[in-house]
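Novice: below is the structure, and that's it, no one-letter string:
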């Protein structure tokens, strides 16, 4: 008897040939009232990806050997299609469509297939959900920042995101706004896939764990032959979802981020740990996606200052480290860190001990010299100056921050520094003299 995924495999193979691709696109085009090339190609990719995932899922419900068999048969189907399309000479109109597919929807699908395969493997392992979707995406952004970054690690995280979505977890819309472009592409495709799974009657979506789903199969008895008409109607009837019409569920946090640029109704709300964590994750995503809307980030910073969300201090320092001083957001992030005053000290202390020669030191020194004086601030200023070995303009700026901090200890410290600077350059010694004069009240800060 035919296994229930064999028809799917055959369908996948047919529509990932040159003739099958053209025929499938024509089916989609004929179902449109108003033709749109990008929508047609997005619909083709969405229907193909749905077929692939349902075939993988059907196989894994029967066993690990079946899953490996299906993976071997269709794992490279899109690569093979793109290679075949690239080597074929089409009439002008078809070539135009093919070129856009290879540069857009086809390339996106190619990136998603390894994630889908790993997603089904994760589902078949039934290992439980250790991290939330938000944490997994944040971890993916963090891994992109590593010097020895491995995209396969990111793919594994995103596969687990997909696994959780299969079982009912929701993806936040904000991640389609702020994520790294490549991560955003896969997240968008995962959401489209889940939307299409919901309108596919073969499975009760969301899925329960694999043991329960396999029990359901046993109760049905025998092998179930999939009705391909269910999947073909995505091409022939213009139904279903694509990456161009992504539908998403929202909760109160999603509505907060969605309305950030248009309303201020959360001003008097006390933030909980989840919204604080999400804000920190969004700021971290800026390190890998500098194209995030600056106005959105500025409004988010306004809430952080209002709510005193000092938990974001470490990531703010990371951002300041990579931003040019003249960047439009540098001043905003610096002011936010400054507004936390003493609550930012642990993050500043950790940074100055790990990055002693950082050019960011003068700007952190200015923060330490502002606000309410205290022993911890004074201790950090001294440590910053002593550990910064270069006798350059940055060290002079740190000395000026010490002078601005003021007090007898600051005067004595600068006197000692000046006395020990006999071997320093003229500019450096002059800078220390200016700082000492200001500390004594005899000079304005330059």
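Specialist: Cool, got the structure. Please read these numbers as outputs of a predicted model, since none were measured by experiment.

Novice: when you work out contacts or count neighbours from here on, use the C-alpha atoms and nothing else.
Specialist: Will do.

Novice: I'd say residue 410 and residue 402 touch.
Specialist: Yes - here residue 410 reaches residue 402: they are 6.1 Å apart, a contact under Cα atoms under 8 Å.

Novice: between the two, tell me which one has more neighbours.
Specialist: residue 402 (29 against 23; other Cα atoms under 10 Å).

Novice: just the element for the more buried one, please.
Specialist: helix 393-405 (DSSP states H and E).

Novice: in that helix, what's buried?
Specialist: By neighbour count on 16 or more other Cα atoms under 10 Å, the buried set for helix 393-405 is 394-405.

Novice: ok, now stretch 43-62?
Specialist: Buried, per 16+ other Cα under 10 Å, within stretch 43-62: 43-62.

Novice: now what about that stretch, what contacts it?
Specialist: 4-5, 8-9, 12, 15, 24-25, 28, 66-67, 70-71, 74, 105-106, 109, 113, 116-117, 120-121, 124, 189, 192-193, 196-197, 210, 213-214, 217, 231-232, 234-235, 241-243 (Cα atoms under 8 Å, 6 or more residues apart in numbering).

Novice: another one to put next to it:
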């Protein structure tokens, strides 16, 4: 269903994604927020051609698993001519690694979104990108929106390479009583022990700046969200709990990405304070990913157990393959937030693949029952396609629901 949104009236968007199902998912989400004019491209050459033929108000570049898609952003900035080179670009990724997010922004993207896709987040990011007032920088080392934040420009002590910086040949003097910004120190490698980090509240550290207090308060909110996710892991696997879990994942993932961007990952300007904040973000990110892995494993074990029970008992409610497919899809959605299939161990990959094959077997059994019992009713058996597995090529077809079967049996005596 398309939502009426007058702010997108007459606007158009180009979606670039190699995976067809991901591409279509983004298009559907854009239609839902009221942007009907959407074109699609499955590789960079097709995208460059589309941008040379038509003017777009935004570009969404998406990949479920990071390979070379940052190069797509660079190619658009470098190879397109005229206004197309400066088109707002939103990068959609399943990887929340700080170095990866920094690489995306340094490639020339206007903003970053994380999988799974939420219409609220998409609406916010699309509006922000289309109204981005930052100066477009065209330099041989970088082409894209200005990366200097409002506060960073005042503190910046490095070389000034822009023509407009000629009047600022000397770095500004630091305020009295403060020292010059220290050199960038790399944050230590993350070592997650599965425990929730002990985090102070911002008001307990009066020396924090407003930006640092915002980051620390955000980290504490994410910690609260993680605790809710941990509790939801033990809840019954049904439509309601899957929806609640999905909303929690959206909330925590988007908060985390926003905080990672706010923490100024590329060039922390506050010396040791900046690194302390990055350490806290690293710790909370590790805990978040650990909880996601536990939830995915736990939910997959429950679904697999139900599948085994159905197959071994040779009795099942018709239409159950559709429900099982939705439950497996919910597991894969969690995996996407973790960073995709590459984050899974071999054992879980095999379990997920086996579960999809077994669902296919159940679907075939449902289909055989339909053929035997309903072909005499002169009534077509409505089928609808199940969503593809994000990690498998097999497309499943779901048989008629149990209500359809019972109605047909009643009509035919």
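Specialist: Happy to help now that I have it. These numbers were taken from a predicted model, which means no experiment stands behind them.

Novice: quick one: TM-score?
Specialist: The TM-score (TM-score structural alignment, normalised by the length of structure 2) is 0.25; 171 aligned residues with a Cα RMSD of 7.0 Å.

Novice: thinking again about what came up before, which of the buried residues of helix 393-405 of structure 1 lies closest to residue 429 of structure 1?
Specialist: residue 396 (8.6 Å; Cα to Cα).

Novice: next up, the contacts around the closest one.
Specialist: Residue 396 of structure 1 sits in contact with 428, 431-432, 435, where contact means Cα under 8 Å, 6+ apart.

Novice: of the residues you listed, which belong to helices?
Specialist: 428, 431-432, 435 (DSSP state H).

Novice: got a list of what the nearest residue to residue 358 of structure 2 once chain neighbours are set aside touches?
Specialist: Nearest residue to residue 358 of structure 2 in three dimensions, chain neighbours excluded: residue 307, at 7.0 Å (Cα to Cα, 6 or more residues apart in numbering). Contact analysis of residue 307 of structure 2 by Cα under 8 Å, 6+ apart lists 324, 355, 358-359.

Novice: now with 10 Å, please.
Specialist: Counting by Cα atoms under 10 Å, 6 or more residues apart in numbering, residue 307 of structure 2 touches 301, 313, 316, 320-321, 324, 355-356, 358-359, 362.

Novice: same check, this time on residue 27 of structure 1
Specialist: 21, 40, 44, 232-238.

Novice: quick one, longest helix in structure 2?
Specialist: Longest helix in structure 2, counting by DSSP H: helix 272-313.

Novice: show me what the next helix or strand after that helix is packed up against.
Specialist: With elements assigned by DSSP H and E, the helix or strand that comes after helix 272-313 of structure 2 is helix 320-338. Packing partners of helix 320-338 of structure 2 (3 or more Cα pairs under 10 Å, 6 or more residues apart in numbering; DSSP states H and E): helix 239-262, helix 272-313, helix 346-374, strand 397-398.

Novice: can you give me the helices for the stretch 101-250 of structure 1?
Specialist: 105-125, 133-144, 151-166, 175-178, 181-198, 210-220, 228-236 (DSSP state H, counting those that start in this stretch).

Novice: again with the stretch 301-446 of structure 1
Specialist: So, for the stretch 301-446 of structure 1 - with DSSP H, counting those that start in this stretch - the helices run 313-322, 330-339, 345-354, 361-369, 375-387, 393-405, 408-419, 426-439.

Novice: show me what the fifth one packs onto, helices and strands only.
Specialist: Contacts defined by 3+ Cα pairs under 10 Å, 6+ apart place helix 375-387 of structure 1 against helix 345-354, helix 361-369, helix 393-405, helix 408-419.

Novice: same thing with the last one?
Specialist: Applying 3+ Cα pairs under 10 Å, 6+ apart, we find helix 426-439 of structure 1 packed against helix 393-405, helix 408-419.

Novice: run the last query once more with 6 Å
Specialist: Helix 426-439 of structure 1 makes packing contacts with helix 393-405 when contacts are defined by 3 or more Cα pairs under 6 Å, 6 or more residues apart in numbering; DSSP states H and E.

Novice: thinking again about what came up before, top of the ones in helices among the contacts of residue 396 of structure 1 by neighbour count?
Specialist: residue 435 (31 neighbours).

Novice: list the contacts of residue 190 of structure 1.
Specialist: Listed by Cα atoms under 6 Å, 6 or more residues apart in numbering, residue 190 of structure 1 has no contact partners.
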